[in-house]
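K.L.:
Have a look at this fold, sequence not included:
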């Protein structure tokens, strides 16, 4: 490996690593660069089954790995949705399959072969949507999903540099035909990017701009975290808001905080539409009731709506059958008002039952049990 590429490869801390290996030039180069750097690697390929050739390509990649002495596994996605965004569903399925496989192998780090070109394409696609800073700061270098760390070590390397490196080492790769299919926005953006180079808008230069914007987003995230400590108080899986303090926030910090609260409570992958979020923000500032994305604002308390309440948000310990406290559980608690929580918040907390008899309601201080909402809002903010 040349010194220049070695210096710009952000090597993971873990010694043993899972490599998401599609067989394309980027992931093949990443696999071998990490091996040269002394890492122990295992490769995993997801066959989405969306093209007739995909199974043969996955088998070919498996043959390469046998020749290289690299452990390799093919994971197949078979639960294709009949409606909706197929490409988005495929991306989610790939992530979940690799996550579960990584844990099963006793590994904690997965690396992906995205490059500076992917960063540049992502920035340009964001511009087509008139995206704000979140949509223009590119792909995340790393993030956490449960016990698995995902990382993109090659965001400072270009696709052409990697192809040259592969050719100099006599290593094979396969090109995904979707990369040149004009049906897909990324393929059209890739062709546009080639025409921007004479203006100095190279993949490396655009990726550098995305990195600057990412640092600006980090500053905004820090401001949101600080604002959250003054504006909202997490209790019993809900958020108690100070409308006056919220109204005093700068507009962008208020928007980001409101969006974060909704995403934390709802568990949604995508934020609400801008117009809907703006109406919700106005309701918070005015101290009015509102609902948005399965969440309910009432008397300055923000909770999930009862029909969206989910015990999986909670770590509950104790003996008994777990279920929400609900109105029936509240009727069996004589002194529930002493816990300081309103009825509509307490009813959505976990409880332990023996048949129809309530035996523990941790958030109300009743019975031998404990309950913790995980992750907490602060922990969620730090990880997103």
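P.N.:
Great, that's in hand. All values derive from a computational prediction rather than experimental measurement.
K.L.:
From now on I want contacts and neighbour counts done on CA atoms only, so please keep to that.
P.N.:
Will do.
K.L.:
Check the gap between residue 117 and residue 248 for me.
P.N.:
Using CA to CA, to the nearest Å, residue 117 is found at 41 Å from residue 248.
K.L.:
Give me the more crowded residue out of the two.
P.N.:
Just comparing residue 117 and residue 248: by other CA atoms under 10 Å the higher neighbour count belongs to residue 117, 23 against 11.
K.L.:
Can you report how many residues lie near the closest residue to the more buried one other than its chain neighbours?
P.N.:
Leaving aside its chain neighbours, residue 117 sits nearest to residue 203 (4.9 Å; criterion: CA to CA, 6 or more residues apart in numbering). Per other CA under 10 Å, the neighbour tally for residue 203 reads 26.
K.L.:
you'd agree residue 203 is up against residue 124?
P.N.:
No - using CA atoms under 8 Å, residue 203 is not in contact with residue 124, being 10.4 Å away.
K.L.:
Shouldn't residue 44 be within a strand?
P.N.:
Yes - counting by DSSP: H, G, I helix; E, B strand; the rest coil, residue 44 is located in a strand.
K.L.:
before we go on, here's another structure to hold up against the first:
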């Protein structure tokens, strides 16, 4: 593994005093664990590293594997904790629910140990799969940016410093250090979308859809995404009516590109409700309706992301939280 990878790890985490490493026991996360331990051994100012393994309770051998990861972590001088996903498991959408449960457990453990960063070992092959899945779903620019190297996370930041490295390099890193690792059988389970894309990787790479080109697409999409968000944020601040909460002067939006209105809606809804906006398709539909209402000088009422949105004749765009819905008995 190159010195560049170690440098990126240090740059990404230099501002954090306590860091939690998500270590599943696969070659990627074990390589991450070794990188962190090597940094700590060489630099007295390195963060304090903790490791955690999530036992999803989906395979009978998961508990013993987590115990082995604990031994590997302790051999490197890294404090380890096994986090268990308890309760009944869903029949459908298992991977998505498992991911949500995993991050919730890790966020809680971050609070317990005072960590301000969660580090995962997502690599270039993972990024390629993510982008292929999103491309197949018709994702927008934000989706094609793929996984971020550093993003907000409950209690701190979620950092992925190994996104530029192919999995083969991480496997080689472990082998060079005599580090054993586990191969998760779910990675080859054809029921899951990632496994299906993984099976298609080799022929698609030959056609030019390589990890390197996907990474370049990701970088370019991320630049465009940030530019659109920056422009929408400026528009939002300029349109905000100081004397009224969550009300905007939308008269200048008639000539605005529809993409700016879409980003504006997502920012305004997030500011209003504290949660990300709903599906992109719904945001796009509302943005198109707003453009039509502006052009035809008509009023508009809609709901989106738990908010009521209304455009008045005087071109005021208002947002309000929807009242709780009454459930029938």
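P.N.:
Cool, the structure landed. Since we're looking at a predicted model, the values are computed, not measured.
K.L.:
Please say which position in the first structure residue 57 of the second structure maps to.
P.N.:
Correspondence of residue 57 of the second structure to the first structure, assessed by TM-score structural alignment: residue 49.
K.L.:
so residue 20 of the second structure, which of the three states?
P.N.:
strand.
K.L.:
neighbours of it, just the number please.
P.N.:
Counted with other CA under 10 Å, residue 20 of the second structure comes out at 26.
K.L.:
Equivalent analysis for residue 288 of the second structure, please.
P.N.:
Residues near residue 288 of the second structure, counting by other CA under 10 Å, number 16.
K.L.:
give me every residue that touches the alignment partner in the first structure of residue 167 of the second structure.
P.N.:
Matched to the first structure by TM-score structural alignment, residue 167 of the second structure sits across from residue 159. Residues in contact with residue 159 of the first structure (CA atoms under 8 Å, 6 or more residues apart in numbering) are 26, 115-117.
K.L.:
returning to what we had before: from residue 64 of the first structure, how far off is the residue nearest to residue 117 of the first structure?
P.N.:
Residue 203 of the first structure sits at a distance of 29 Å from residue 64 of the first structure (criterion: CA to CA).
K.L.:
same thing with residue 328 of the first structure?
P.N.:
Look at residue 328 of the first structure and residue 64 of the first structure: by CA to CA, they are 61 Å apart.
K.L.:
same check, this time on residue 330 of the first structure
P.N.:
For residue 330 of the first structure relative to residue 64 of the first structure (CA to CA), the value is 62 Å.
K.L.:
likewise residue 226 of the first structure?
P.N.:
50 Å.
K.L.:
And the two? Which one has more around it.
P.N.:
The neighbour comparison of residue 226 of the first structure against residue 64 (other CA under 10 Å) goes to residue 64, with 18 against 13.
K.L.:
Just say helix, strand or coil for whatever residue of the second structure lines up with the more buried one.
P.N.:
By TM-score structural alignment, residue 64 of the first structure lines up with residue 72 in the second structure. Secondary structure state of residue 72 of the second structure, per three-state DSSP, is helix.
K.L.:
host element of the residue nearest to residue 134 of the first structure when sequence neighbours are not counted?
P.N.:
Once flanking residues are discounted, residue 134 of the first structure sits nearest to residue 217: 7.0 Å by CA to CA, 6+ apart. Assigned by DSSP states H and E, residue 217 of the first structure falls within helix 203-231.
K.L.:
by contact count, what packs against the following helix or strand past that helix?
P.N.:
Once the chain leaves helix 203-231 of the first structure, the next helix or strand it forms, by DSSP H and E, is strand 232-235. For strand 232-235 of the first structure, the packing partners by 3 or more CA pairs under 8 Å, 6 or more residues apart in numbering; DSSP states H and E come out as strand 238-241.
K.L.:
how about the helix or strand following the strand it packs on, which residues of the second structure does it hit?
P.N.:
Note on strand 238-241 of the first structure: by DSSP H and E, the next helix or strand toward the C-terminus is helix 243-247. Here helix 243-247 of the first structure aligns to the second structure at residues 250-254, judged by TM-score structural alignment.
K.L.:
buried ones in that stretch?
P.N.:
250, 253-254 (16 or more other CA atoms under 10 Å).
K.L.:
sorry, back to before: my read: the match of residue 57 of the second structure touches residue 79, true?
P.N.:
No - using CA under 8 Å, residue 49 of the first structure is not in contact with residue 79; the gap is 9.9 Å.
K.L.:
The two - which one has more neighbours?
P.N.:
Legend: neighbour count by other CA under 10 Å for residue 49 of the first structure and residue 79, higher for residue 49 (15 against 11).
K.L.:
could you list every residue that touches the more buried one?
P.N.:
Residues in contact with residue 49 of the first structure (CA under 8 Å, 6+ apart) are 55, 76-78.
K.L.:
do residue 178 of the first structure as well
P.N.:
184, 187.
K.L.:
what residue of the second structure takes the place of it?
P.N.:
Using TM-score structural alignment, the partner of residue 178 of the first structure in the second structure is residue 186.
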